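Q: Pasting the sequence and the predicted coordinates here, then a few questions.
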Amino acid sequence: MVDLTDARWRKSTRSGGNGGECVEVADNLPGIVAVRDSKDPHGPALAFPASAWATFVGTIRR
């Protein structure tokens, strides 16, 4: 299990502006990127290896 105690969450630049589709990302932790639903900040979060996240984001941008 990944410790997200020190995660600094920010709203994703790809989140919608209407308040309904808000994804938060924490990319300040060594080697991982965590993602969660901003409407449920105490709910579950997904953690990815930073390299896998970079590949995902790069693919989406193309």
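A: Structure's in. What do you need?

Q: make it CA atoms for all contacts and neighbour counts henceforth
A: Will do.

Q: Tell me who's in contact with Gly20.
A: Contacts for Gly20 (CA atoms under 8 Å, 6 or more residues apart in numbering) come out as none.

Q: His42 sits in which helix or strand?
A: Assigned by DSSP states H and E, His42 falls within no helix or strand.

Q: Please tell me how far it sits from Arg62.
A: Remark: distance between His42 and Arg62 (CA to CA, to the nearest Å) = 32 Å.

Q: and the two? which has more neighbours close in?
A: The neighbour comparison of His42 against Arg62 (other CA atoms under 10 Å) goes to His42, with 9 against 5.

Q: here's the one I want to compare it with:
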Amino acid sequence: MTTWRKSSYSDETGGHCVELARLSRGVGVRDSKNPAAGHLELPRQSFAALLDHLRRVRPSN
């Protein structure tokens, strides 16, 4: 069974709802508002690169 975890950046108002799961071949990413639509599966190295990029371009508060 796959365990999905909602991002800490997701909010309860219906916006920015991302869930992640550890999969055998990488990391799963899906929209928590519509899990039946499926998910993206990224190799762990690609997911780490994505997170690194997002941290660098994230606007400061």
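A: Perfect, thanks for sending it. Note that this is a predicted model, so its numbers are computed, not measured.

Q: Aligned to Ala49 of structure 2, what sits in structure 1?
A: Using TM-score structural alignment, the partner of Ala49 of structure 2 in structure 1 is Thr55.

Q: ok, average deviation of the helix or strand that contains Val57 of structure 1 from structure 2?
A: According to DSSP H and E, Val57 of structure 1 maps onto helix 50-61. Compared with structure 2 after fitting, helix 50-61 of structure 1 deviates on average by 0.6 Å (mean CA distance after the TM-score superposition for structure 1).

Q: Pull the distance from that helix to the chain's centre.
A: Relative to the mean C-alpha coordinate of its chain, helix 50-61 of structure 1 is positioned 12 Å out (CA atoms, centre = their mean, to the nearest Å).

Q: Repeat that for stretch 13-24 of structure 2.
A: Chain-centre distance of stretch 13-24 of structure 2: 4 Å, with CA atoms, centre = their mean.

Q: Quick one: end-to-end distance for it.
A: Note: stretch 13-24 of structure 2 ends 32 Å apart using CA to CA.

Q: and what of stretch 13-33 of structure 2?
A: 11 Å.

Q: neighbours around Gly38 of structure 2, how many?
A: Here the number of neighbours of Gly38 of structure 2 (other CA under 10 Å) works out to 11.
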